[in-house]
Every structure is written in C-alpha cells, then in structure tokens.
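Participant: Here is the input, now give the coordinates:
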Amino acid sequence: MTSVPESAAHSAGAADHDGSTTVLHGVGVGRAGVVGPVVQVAAAPVVPAEEPGTAPDQVDAVQARVTAAFDAVSAGLRAQADAATGAAVEVLGATAQMADDKALRKQTAQRIASGSGPVAALDESVGGFATMFEQAGGYLAERVTDLRSVRDRVAARILGVPEPGVPALARPSVVVGRDLAPADTATLDVSHVLAIVTELGGPTSHTAIIAGQLGIPCVVRVGGATALADGTVVAVDAAAGTVEVGPAPEVAQGFARRAEVASRLAEDHAPGATADGHGVLLLANIGTAEDAERAAAQAVEGSGLFRTEVLFLDRETAPTREEQAATYARALRAFGDRKVVIRTLDAGADKPLKFATQPDEENPALGVRGYRLVRTVPDVVTAQLEALGDARRETGLEPWVMAPMIATPGEAREFAASARAQGLTKVGVMVEIPAAALRADAILREVDFVSIGSNDLAQYTMATDRLRGELADLIDLWQPAVLDLVAATAAAGQRVGKDVGVCGESAADPLMAVVLTGLGVTSLSMAPVAVPAVRYTVKAHTLDQARAVARAALAADDAPASRAAALAALAPGVADALAL
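Facilitator: Take a look at the predicted model:
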C-alpha cells in the first residue's frame, strides 16, 4: 500500500478560525486546493440604452456589419480550436458552430430589417434561443453559456469594444466569473490560472469538464462570487466546494500537504485492487484520439469510455466510415493490449446533429437520443459499427463497444446482433435508465458487459435536471435510490459472471469508489487525474471492508447520510489522508 503520512492535508474552513472568516459554498470539481488573488472575468457588453433603431435605408449596411461581426467571431474561435488540444478543440469548435448558425443570423437580420438596432436585434434573438434551450434541458441547457458567449463576442465587435472574457493574467490568479464561457476556459493560460470559480454552471458543464482535465481546481454555483473585488485573496478548496475569503496561513499549508500527498499517490502505478488482491480496473474517460494518447501514457489500465460524439457534433455531414475508422484505430493503438471501451454515438434530441435533425420534442431528455437514433437515422449507427469493425481488423486489437440509452433487453439484443455482424466480439450497453438497471439480468444475457452512467442514471431516477442548482440535493449521486439501482446492476453481473463498470462522475470520487467496489463493480473509469486517489482508497480496504462501507451507504435514508455513513465506515486514516 502507498504510504501516506498521518499529518496529510485537511480541508480548512471557517470553523477552523475565529468565526469571522467568510466562506462561500458551491459544488467542487477536483480535489486540489489553492490560495491566490481574484481576477474577475471582464463583463459582457450591454445593449446601449439609447441605441438608435435601424432606418430603412441603412438595413443592408447594418446587416452586413453584423454578419461581419459573426464571421470574425467564428473565425477567431476556429483559429483557437486549430491551436488547441484535447477537449478544448471540441468546445471551441462547437462555439464557433453557434456563431455560424444560420437560424441565429437570420433572426438577427430580420429584427434589424424590422427597425431594431444591431445589438438589440442580436440580444433579442439570442434570448429567444436561450429560453428554448433552457426549456429543452439536458445538453441544450448546458449550451446556453456557449450561446451567450457568442452574443457577447459579436456585440463587442459591433460596438467596437474589447471582447469580454478572461483578461491577460500577470500573475497566478483565481479566475472568477458569473458563468465563465467554455471557449474562455479552453484557452486559459494554465500556468497563470490557480483555480476557476463561477456563480452559475454545474459539475458536468463544459467549463467544469475542461477544468478537471487540465487539473485546475474549480468550484461552481458559488453565490456571491462576482462580488469579490479584484485582488482579494481567497482559498479555493475543490474537495470541499468552498471559497474562503482572507484565509489564515495554515490553510495554504494544508493545501501544500494535500498536494504532496497527491504527488506521492501518483507514484503508485500498480493495477487497481483491494488490499486482499481483488482486482478493480482503473480506466480513463476520453473524447478524442489525442486524449487516448495522453491517457495511455499515464498509470491507467485502459479506457472505460470513449465519447465518440466528439467526432460528430461539429459537423455539417456525418464523418465518413474511413475517417471514423482511422480515429478508432489510433485510440486502440495508443492503449495497445489494454482495454478500450468505445461508446457509440450519444447524440440526437438534446445533442442535435445538423445532418440528422429530429423533429421538435417537448422533452428531449426523454426523446430520440443515443441508441434510439437507429429508429430515425439507422445509416449513421450502421456506419459507426462498420468503422469500428474496420478499426478492429486494421489494428488486430479488440475494442469493447457499447451503446448508450438502452432501455430494454430487446434493444440490447438488437444492438449486439448489429455489432457482432461487423466482427465485434466484446459488445455491451450503458445502464443509465432505471428500466435497464431493473432488468439487468435479462440485458446481461444479451451482451458481454454493461457500464453504468451514473450521471444520467441519477437524473432519470430522481426525475431531476442535472443543471437545476436548486435541485442539487436530489441529483446527488449518493442518493440511496440511485445506489440501489447500481447495486442491483452489479449483483446481476456477479450472478452471470459478466463485467459491470461505472463511467460516470461517481467513479472519480475516492469515497464512492470504495462503495462501488463493495457493491461488485469491476471497473471504474474517470479523468486520469482522479486515478491516484481512487487507487489509494480502494487499495486501503479489503473486499470485505469495502462491502461493509457499501452496506453502510445503502442503509441511509438520504444522500448526506449515505455519504456520512460511508465516510465513517472507511478504514482508519484514509479519510484524513485525502481530506474527505
């Protein structure tokens, strides 16, 4: 077992001082803690109160000026995407796609033709789309920040003022904003960004995901964050989800000890296993071939989730079979003989595809998405499976292929038959709908493995939008009802002798990792940066001890009690070592 000193870091909050310290609370992303000065994100331009309308004889000229502004913003974002790597490429490209959107441009032009001033026309058009996205929920709701970022950038171009966003950082700083645009996050100077704090957003937003991949501590949904003055020294604790104003010196010392512990844990490259040798694969979540190559160089046992929708979302047409096969082959070669689980396209409805647009749906989260695309655009699903078969034959390596949004054993059977027809021999499905968890035995009879998507499983189990901050207590992954479904799925896997993995946010939580191991989950997939702490906590327990931690969590009545019970049942010293 990796040795960790008893004096390892603790989270330092207001209760550790004299009671006068101000502590703001939010949702943390990551486990690091930092102390540094605040730099507020530059405010977005506002619609001028006295902006004149557009005279009939000026319509063409104003429309041309606005079109040029859209074009300049799109070109700038694409140039940034070309110079970026990893998840930033997707985010910048998707935001550029919004700046190119024909419907947004058309509505803005129509409002100008009706007499509105250019900035007012832009603001009204974006406002309409933002409302529609928010009502749709899911992925589209997450894109509202991107949409408003486009509005702000275009408005700045129209007004001839600097674009909003993160100012040039002269020293390492804590970047604070109401809702930092993902395009801004993607291009941050990592050497000068200590942490990111936002008043809005969520733990699964683009900004949070990129921050996690970059290893930047992030706390979202922090009320009052934008009231902090530039230069104010704060302590950002991602593990605790807090922002402490004017922290005492010992807070920084505690963070330094925590960083030291993290560094020492990262030196352990052993395969994932409990103290008595029960194996639990520790895998990486990836979205691109570049992600695969970076992750493969780290101490992971493969990839438990390749989000292939990154290949599709910023496209006018579907990527060709050959293009897809080349990407999949590159990812397989990066990991060699290690396990690589490739999820087929998780798009449609709330992740719209330009080349496969679905009719308007009142509730996209319950609509045509994931494997259900086979109902409307079967050629897209077939081409992807063909490309995966091509990659297998080209590399001689065996991908594990799974479909998202499977609800019935019949759907699992259909997908398995289609995949095996392309020569794919390791075929599985996602369990993210309660119906699939409840019928896990029947589904596992049709496929070789399942992987639990804990984020969507929590959303569908608790009937709660992941982005609704006021319902965060319901969407908590520690909800006993969600854990019951995870337990039922893992038990089904044990009965039939097949793998049950977890590739949602739960897998990256060291405490939850012990619970999942105790429930019988066989693999955990997460951002590579989370692997060392998860490896340590799993390794600190025997399988029987992990089962006891799981039983304690399941016996609770609500999410806070479930987490507290699991924490209390951990092996001695583990909670202190990781500041859990």
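
Participant: For the rest of this, base every contact and every neighbour count on C-alpha atoms.
Facilitator: Will do.

Participant: quick check, Phe405 in a helix?
Facilitator: That one is not Phe; residue 405 is Met. No - counting by DSSP: H, G, I helix; E, B strand; the rest coil, Met405 falls outside a helix, being coil.

Participant: What spatial separation is found between it and Thr522?
Facilitator: Using CA to CA, to the nearest Å, Met405 is found at 21 Å from Thr522.

Participant: cool, Leu92 as well?
Facilitator: 35 Å.

Participant: Over to Val538?
Facilitator: Counting by CA to CA, the gap from Val538 to Thr522 is 12 Å.

Participant: swap in Ala84?
Facilitator: Look at Ala84 and Thr522: by CA to CA, they are 35 Å apart.

Participant: Likewise for Ile475?
Facilitator: Distance from Ile475 to Thr522, by CA to CA: 24 Å.

Participant: Ala84 and Thr522 - which one has more neighbours?
Facilitator: Between Ala84 and Thr522, counted using other CA atoms under 10 Å, the more crowded position is Thr522 (23 against 16).

Participant: wait, what's in contact with the more buried one?
Facilitator: Listed by CA atoms under 8 Å, 6 or more residues apart in numbering, the contact partners of Thr522 are 279-281, 499-501.

Participant: Report how many residues lie close to the residue lying closest to it once chain neighbours are set aside.
Facilitator: Closest residue in space to Thr522, ignoring its immediate chain neighbours: Val280 at 5.1 Å, by CA to CA, 6 or more residues apart in numbering. Val280 is flanked by 23 other residues according to other CA under 10 Å.

Participant: For the comparison step, fold the sequence that follows:
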Amino acid sequence: MSECQCRKCPNGFDSVCWVDWGRENLCTATERHTVTNDSIQGTGVVPGVAYAPAVWVRPRPELPEAGEPIAEDAIDAEYARFEKAADTVAERLGARAQEAVGEAGEVLKATVGMVRDRGWRKAVKKNVRSLQRAEFAVVNATDKFIDMFEKAGGLMLERTTDLKDVRDRVIAELRGEEEPGLPNAHEPSVLFADDLAPADTAGLDTEIFTALVTELGGPTSHTAIIARQLGVPCVVATGTSLRDIPSGEKVLVDGASGTISRDVDEAKARAAVAESAEREKLIAQWEGPAATRDGHRMQLLANVADPKAARASAKSQAEGVGLYRTELNFLSAAKEPAVDEQAEIYRQVFEAFGDRKVVVRTLDAGSDKPIAYATLQEEENPALGVRGLRIARNNEGLMTRQLDAIAQAAESRPEGAQTWVMAPMVATRKEATWFAGLCRERGLTAGAMIEVPAAALLADTIMPELDFVSIGTNDLTQYAMAADRLSPQLAYLTDPWQPAVLRLIQMTCEAGKRHDVPVGVCGEAAADPWLACVLTGLGVSSLSAAANALPAVGAQLAELDLDDCRAMAEAALSAAGATESREQALAAIGR
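Facilitator: Predicted coordinates for the structure are as follows:
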C-alpha cells in the first residue's frame, strides 16, 4: 500500500479507503431507541424472529499501561515480537477470509488489510523506538487512528470497531492469551455484544447463533452487512440497556421492529418464531415480477456497486439496476481513471444485465466517500459541502469524461436497452438543465437524484428538464431532519418513516405525475416491505434496493391492493413521528 491520499486519513492509514462494503445493504427498519420494563428498542437491520438464551462475546483483553520503558538495545527485538504477533493474527484472519464467501470474505480481507497496514505498523514502530513495550505501542498507535476516525464521523466512525478488534487480537497474541470473540455456545443462542467485529460475524454458525444484538453499530456496520448476507435477525444500537440482560436469559428478538423482549411467554414466543419462519418460506417462493394483488405493477431494481455485484444481482428477481454507484469502483484510486478504463468497468455492469434497464449514478464522491482525485482536502462540514454534482462545478471535465465513458460502454448494449444516467445532489433547476444537456449530447437518458429537500420543493420546476428522477431516501432523510444518518443516537430522526420525509416524497411524486416523469426510490426505504407499500401508495413507480431484499418487498406488495397502499400512505402522512407513522399505516389495513 502506498501512503493514503484520502482526506479522511491524512496520517497514513489507508485501509479505510477500501470499498464501502455496505452501501447496498442499508437497514430496512430503523426504530426509536427506548427501553420498557420488558423490552429494549434498538435499530432493526435484518428482519426475522428468534427466541433463545442470550450469550455474550468473550471479553476483550485489558489494555496495558505504559509500564517500565524497554532498554534501547531491546528495540529491534521488541518490534520483531510485535511483527510476529501481528503477522500471526493476519494469517489467522486471512485463513478465515478464504473460507468465508461473498461479502463476509471481502470484509475479512479488509480487516486483514488493517492488520498489515503500513501506516499503522509504522506508528507502532515509532512508539517502540520511543522505548514503549509492544503492547502499549499497539494501543497508542491504534488510539491515534481511532481518534481520526471518530473526528471524521459517518462511515469512518463505524470502522473504529474493526480497529479495536485488530488491536485486541494483537495484544492477546503478544500475551499468549485466548483470542477474544465468539463464546463457546453449544445450543441455539442470541449473540450479544457491545459491537461485533468482522472476524466474529464472518464465520458465524447460524445454527448456533440465531440472532445478533449489539449496543453500538449502525445500519452500515459490518455486523449489519454480514448479518444480512447470513439471513440472521439483527438489531443494533440498543444503547447500554442491553447490559441488563445476563447470559442465559431467554429473549425474543424481532429484527424487523428492532425489539428485544424479556419475560415472554414461551408458547407465544415459539408461535412468533414459527410465524416468521412461514413468512420466510413465502418470501423464498416469490419469483416476480412485482405487482399489487389487483395488478398494479411496481418495477423492482437492484442497487449495485461494481461488476461482481452486478453479475450476482442479475441472477435475482431484479428487473434491472436502479442505482449503479460508480464511485465505489474508485475509492482507492489515486488519480482519475482514463475514459477507456472507466468504460470497460461500466461495460461489464451493462453486460451482466443484457437488455434490462441500468440506471447509472455519476460520481457521488465527497463526504463519507472520499476519492483522492475528486474530493476537496479540507471542508468544515463535508456532508453539506462539495460532493456529488457539485464537484463538477470547478472541474467540468471530471463529469464530461465520466459521461463519455458511460456512453462508450452503452454502445455495446443490445438495441433497445435502456441506459439512464442520474446526477447526485441536484438542488436547482439550473443544475438539472446543465446536467441533462450533457447527457443528451451523448444520447443518454437524463435524470437526477432527489435527495436535497430543495429539489423536492422545486420539483415542478426541475421535472420538465429531466426524463426521470430517483429519490435517495438516505440523504433526503438526513437533510430534511438535520440528523447524521449514521448516528445511533439520532436513529429516531433518520428513520425514513418520518412524516416530513414522506411529505417530500409525496410532493415529488405528484410533480412527476403532472409532468409525466417517472419517480423511483433507491434509498433504504425501498428495502422495507411495509414502507415499500406506502411508497407505492404515494405514487412511486420503481423501487431499487439490495437484490436480496427484493423478494420480501415483492411478496408483501402481492398481498395488498393499490387502494390498501394508498390508505397506508394517507395514514402515515398524518402521524406525529416515525414510530407512529408505521403503526398508523399498518392499522389502516387492519394489521
């Protein structure tokens, strides 16, 4: 690895710049964080119900104090001791990565990269040379990067769990202690932790660990990502109330609502688990295409990040791609790829979907997705700064070259194949007009993301300039509610069920109908089956989510008429908050 050029890690830790493994796997049911006498409320990230005794992960090693300094003639030997321990941990994790499949394997490989990171090891070496023992040198070096990630916030903040895991495993190896992590459970159990590291979740035996619950974490944490792949119910960000539940106590976990219930009647708990299992069977049998019970069609599309993800998603029930996140191909690139190089990557995604529709999003760099060649080095508030379309304001060539590459790749597509292109962070009619012109010069269908509240409020003036729009509910929610969407403390605000967010979506859909412009949704809201019904009732014409989330959405839509969806939408819009919005929507159809 070369020295990192990412704005988020100026001191040299470059593993953080690797592919964002979780953007297409955002949570489907963020809920309010509360606790009652018999239940704890967190953020549900993977639906499903489990009932089993709680077990806590093995404790992390006690962190060392400074202690006596080492002698100067012991520096080389002390650093060699660290290197041997770090290499052993890396080899052990690497072996697990080889055995893991899909995203679990990729996440573990990223953790191995952290253990081998030259910037981190250089910091340890510097500490050892200042006469610190290896264990204390590891703590100090890791603390430096943890502090950087915490200041950066967003996705970087969530990666502190991975850093702490690397630190703890190396310290345990240096001491000859047992590796921290999963407990030795011999019966079905619910795994509890403050937070789970990739090395724990990637190799999880789902026959033993039937659900995951963590105090910390968020919708894009590795716990959530891998839990979704494994299909195990998962609740994160419960807060410290979780500590009240000891190992051995039976709990009922609902991954959709985000609840952990105590003292539940066993017969009722077993019935809830059986009902959930039957629901999963129904979902597994759904084949598409999606439509309500009375025949109203809803196009279900996949979110993809790269050619590999596209090939996997093409085998699902997805009718095409609703969000191709092009920036995720280039997070570690030090310089802008040439047009031909970009075109080859895009061509592979197009090829995977044949003549089906593919919606490409131009670079959404900046904020929590820094790209060395496209991101400003210093911004006070990057989430509200120069990101998305705004990058091209002072670097139009960056946009035109990417559009040239997309058009070049589209030339090889079958006749009639739809290649749509949309820009992120559009806020004004002028921006929409400019971008649409660039697209049409190249024969591309032009669209925009509706994720800035201004774009929803001005939808009637923006729509005539475009061929389609797609609502990014993740950013629309955080901007409308003035709350960081990755903050566990603000999950009650960043819930897409918030009535204010639904009203912005309603405004956009109504404008789309007036101007005959299709309106899609490609944020996390599209993956929530009940919210998908509300979006259908509001007038959304397509939903794009992780491919493995689509069957649950399709199966749920098939059980309702369009009038049911409209009744749910009307009820949700009149609610006082996100939790009430969901409750009133379900009550409107007798659920």
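
Participant: In structure 1, what residue corresponds to Glu78 of structure 2?
Facilitator: Counting by TM-score structural alignment, Glu78 of structure 2 corresponds to Val62 in structure 1.

Participant: Please name every helix or strand in contact with the strand ranked longest in structure 1.
Facilitator: As assigned by DSSP state E, the longest strand anywhere in structure 1 is strand 33-40. Contact here means 3 or more CA pairs under 8 Å, 6 or more residues apart in numbering; DSSP states H and E; on that basis strand 33-40 of structure 1 packs against strand 173-177, strand 193-198, strand 233-237, helix 249-265.

Participant: what comes into contact with that strand?
Facilitator: With contact meaning CA under 8 Å, 6+ apart, strand 33-40 of structure 1 is reached by 166, 172-177, 194-195, 217, 226, 228-239, 252, 255, 258.

Participant: nearest to Pro352 of structure 1, of the helices and strands packed on strand 33-40 of structure 1?
Facilitator: Distance to Pro352 of structure 1, taken as CA to CA, is lowest for strand 193-198 among those, at 26.7 Å.

Participant: neighbouring contacts of the closest one?
Facilitator: Under the criterion CA under 8 Å, 6+ apart, residues 34-36, 172-180, 211, 216-222, 225-226, 236 lie in contact with strand 193-198 of structure 1.

Participant: Compare it with structure 2 and give me the mean distance after superposition.
Facilitator: Comparison of strand 193-198 of structure 1 with structure 2 after fitting gives an average deviation of 1.7 Å (mean CA distance after the TM-score superposition for structure 1).

Participant: how far off strand 233-237 does that strand point, in degrees?
Facilitator: Counting by axes from the mean of the first three to the mean of the last three CA atoms, to 10 degrees, strand 193-198 of structure 1 lies at 80 degrees to strand 233-237.

Participant: C-terminal to strand 193-198 of structure 1, what's the next element?
Facilitator: Counting by DSSP states H and E, the next helix or strand C-terminal to strand 193-198 of structure 1 is helix 206-214.

Participant: so what corresponds to Leu131 of structure 2 in structure 1?
Facilitator: Aligned partner of Leu131 of structure 2 by TM-score structural alignment: Gly115.

Participant: Surely its match is within a helix?
Facilitator: No - if the criterion is three-state DSSP, then Gly115 of structure 1 is coil and not within a helix.

Participant: Surely it touches Ala55?
Facilitator: Yes - at 6.3 Å, Gly115 of structure 1 counts as touching Ala55 under the criterion of CA atoms under 8 Å.

Participant: Enumerate every residue touching Glu465 of structure 2.
Facilitator: Taking CA under 8 Å, 6+ apart, we find Glu465 of structure 2 in contact with 429, 432-433, 436.

Participant: Who wins on neighbours among the residues you listed?
Facilitator: The most crowded member of the contacts of Glu465 of structure 2, judged by other CA under 10 Å, is Ala432 (25 neighbours).

Participant: Can you give me the distance of it to Lys357 of structure 2?
Facilitator: Distance, Ala432 of structure 2 to Lys357 of structure 2, using CA to CA: 21 Å.

Participant: what's around the residue lying closest to Pro499 of structure 2 once chain neighbours are set aside, how many residues?
Facilitator: Nearest non-adjacent residue to Pro499 of structure 2, counting by CA to CA, 6+ apart: Leu573, 5.1 Å away. Using other CA under 10 Å, Leu573 of structure 2 is surrounded by 25 other residues.

Participant: Over to Ser418 of structure 1?
Facilitator: Ser418 of structure 1 has 16 neighbours, counted by other CA under 10 Å.

Participant: sec struct for it, please.
Facilitator: helix.

Participant: Now for it: which residues touch it?
Facilitator: Neighbouring residues of Ser418 of structure 1 by CA under 8 Å, 6+ apart: 382, 385.

Participant: So what does Ser506 of structure 1 match up with in structure 2?
Facilitator: Residue correspondence to structure 2 (TM-score structural alignment): Ser506 of structure 1 is matched to Ala525.
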